[in-house]
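Chemist: Build me a structure from this.
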Amino acid sequence: MKKRFLDTAVVAMTLGTAVCSVQAQDVDVLSGDTRLACEAILCLSTGQRPSECTPSLDRYFGIKKKKLSDTLEARLNFLEQCPVADQTPQMSALVRAISRGAGRCDASSLNSTLRMWTGGDGGEIQISDRMPDYCAAYTGQAYTDFSQTGPKYVATPEKGGYWVEAKDYEREQADYNVRQAVERRNYWWGGT
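Modeler: Prediction:
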């Protein structure tokens, strides 16, 4: 909890320092999309999103184009309106990671996009336990708290594994273990 708070605080301090220097030049700079872009960066850097994030997240996720690549580029352009978006290499990396991963790296999205057919008539559908590179960059970014709040994988692909939200991980893992124990018992004792 302390690490998550500190990581988010680092982003907030970085944004706050830049905001103060920008505000000294022009008080009206942080309004409209500029303000929403800065708020979106803060809100998308954590898995804990308060209701104050709603306007900026609505604006960010409201950016949609016909092609996914165009949507991601337009969202990046939106985030780059924040004065600190390119102030340091770390902030540039954060903004790029957000633009590629936000809204695409939660458990539900991972379970649907990482489905794979294992092949043949006897094959089955498995869900990969390996995050796409864009999700690994987003959830592993130093200025986010996703190491604590990001999705977690239950079991292994071969054993019916799947992604869950971090808050549900312990319960889901325990439920999975119970199901596996019942299956083993039924297999050995011939029960149903």
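
Chemist: drop to CA atoms for contacts and neighbour counts, all remaining ones
Modeler: Will do.

Chemist: Am I right that Lys66 falls within a strand?
Modeler: No. Lys66: not assigned to a strand; according to DSSP: H, G, I helix; E, B strand; the rest coil it is coil.

Chemist: mind checking how far the strand or helix carrying Ala24 is from the chain centre?
Modeler: Ala24 is part of helix 2-25 when elements are defined by DSSP states H and E. Here helix 2-25 is found 20 Å from its chain centre; the criterion is Cα atoms, centre = their mean, to the nearest Å.

Chemist: now the other sequence, so there's something to compare against:
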Amino acid sequence: FGIKRFNRHGLDWGATVAARRSFLGQCPAAADPGMPERVEAISHGAGKCDADYLNRSYADTAYKWRKRGYRYDAATGNQEPVYEVHTLKTVTLTQLPTWCVAYNDHDWTYELSVRYVGRPTMGGHWVKAEDYEAAQARWDAEHGGQWAQGWNFSMSDPRQRAGL
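Modeler: Presented below is the predicted three-dimensional model:
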């Protein structure tokens, strides 16, 4: 995990993965049955399969919105909808990347399980598997009932779609 390569923009994951693969390939057992796949999983997955990394890397913005009425546009002579829009931090990736599945499911890997809570259009995110039940219950309580009643949720701003 300590092997990291940087470029002028910060951490260079491609170079880091290559350096880790090269280092792990020096192990005498690296060519044993099943080990090339294991080396690949470690080099790709180490440090990139926890909730913090997934939430940072796949962060996006969702929108909670509803029409509040209409206003008259004197220039066009048309009525245009007026929207109330709130942005929501969200994570769009709801399935683990394949390298995380290979890394996490191997017999020699410490349990790194993470689970996705919620829905992408309503502020979903990754948590440690051990925290999932409480996090999902909290998300359900915070995102149901009055919070969601009468609102629409989308990954695009409705004002952009309406051309406003």
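
Chemist: Can you give me the TM-score here?
Modeler: Once superposed, the chains reach a TM-score of 0.62 (TM-score structural alignment, normalised by the length of structure 2), with 123 aligned residues with a Cα RMSD of 2.8 Å.

Chemist: that older thread, the helix holding Ala24 of structure 1: which residues count as buried?
Modeler: Buried residues in helix 2-25 of structure 1, counted by 16 or more other Cα atoms under 10 Å: Arg4, Asp7, Thr8, Ala9, Val11, Ala12, Thr14, Leu15, Ala18, Val19, Val22.

Chemist: give me the number of residues near the residue lying closest to the first one once chain neighbours are set aside?
Modeler: So that's Arg4 of structure 1. Excluding the flanking residues, the one nearest Arg4 of structure 1 by Cα to Cα, 6 or more residues apart in numbering is Asp145, at 4.7 Å. By the criterion of other Cα atoms under 10 Å, Asp145 of structure 1 has 23 neighbours.

Chemist: list the contacts for Leu36 of structure 1?
Modeler: Pro55, Ser56, Arg59 (Cα atoms under 8 Å, 6 or more residues apart in numbering).

Chemist: Which strand or helix spans the first one?
Modeler: Pro55 of structure 1 is part of helix 54-61 when elements are defined by DSSP H and E.

Chemist: got the angle between the helix or strand following the helix holding Ala24 of structure 1 and helix 2-25?
Modeler: Going down the chain from helix 2-25 of structure 1, the next helix or strand is helix 32-43, by DSSP H and E. Orientation check (axes from the mean of the first three to the mean of the last three Cα atoms, to 10 degrees): helix 32-43 of structure 1 against helix 2-25 gives 160 degrees.

Chemist: Return the set of buried residues in helix 32-43 of structure 1.
Modeler: Going by neighbour count (16+ other Cα under 10 Å), the buried part of helix 32-43 of structure 1 is Asp33, Thr34, Arg35, Leu36, Ala37, Cys38, Glu39, Ala40, Ile41, Leu42, Cys43.

Chemist: what's the matching range in structure 2 for it?
Modeler: Under TM-score structural alignment, helix 32-43 of structure 1 corresponds to no residues of structure 2.

Chemist: Distance from the chain centre to that helix, please.
Modeler: Here helix 32-43 of structure 1 is found 17 Å from its chain centre; the criterion is Cα atoms, centre = their mean.

Chemist: ditto for stretch 132-141 of structure 1
Modeler: 8 Å.

Chemist: And the helices in structure 2, which stretches?
Modeler: Applying DSSP state H to structure 2 gives helices spanning 13-24, 35-45, 51-57, 98-105, 132-143, 158-161.

Chemist: on that earlier part again, distance to Tyr138 of structure 1 for the buried residues of helix 2-25 of structure 1 - can I get that in JSON lines?
Modeler: Output for those, formatted as JSON lines (distance: Cα to Cα, whole Å):
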{"residue": "Arg4", "distance to Tyr138 of structure 1": "15"}
{"residue": "Asp7", "distance to Tyr138 of structure 1": "14"}
{"residue": "Thr8", "distance to Tyr138 of structure 1": "14"}
{"residue": "Ala9", "distance to Tyr138 of structure 1": "17"}
{"residue": "Val11", "distance to Tyr138 of structure 1": "14"}
{"residue": "Ala12", "distance to Tyr138 of structure 1": "17"}
{"residue": "Thr14", "distance to Tyr138 of structure 1": "18"}
{"residue": "Leu15", "distance to Tyr138 of structure 1": "18"}
{"residue": "Ala18", "distance to Tyr138 of structure 1": "23"}
{"residue": "Val19", "distance to Tyr138 of structure 1": "24"}
{"residue": "Val22", "distance to Tyr138 of structure 1": "27"}
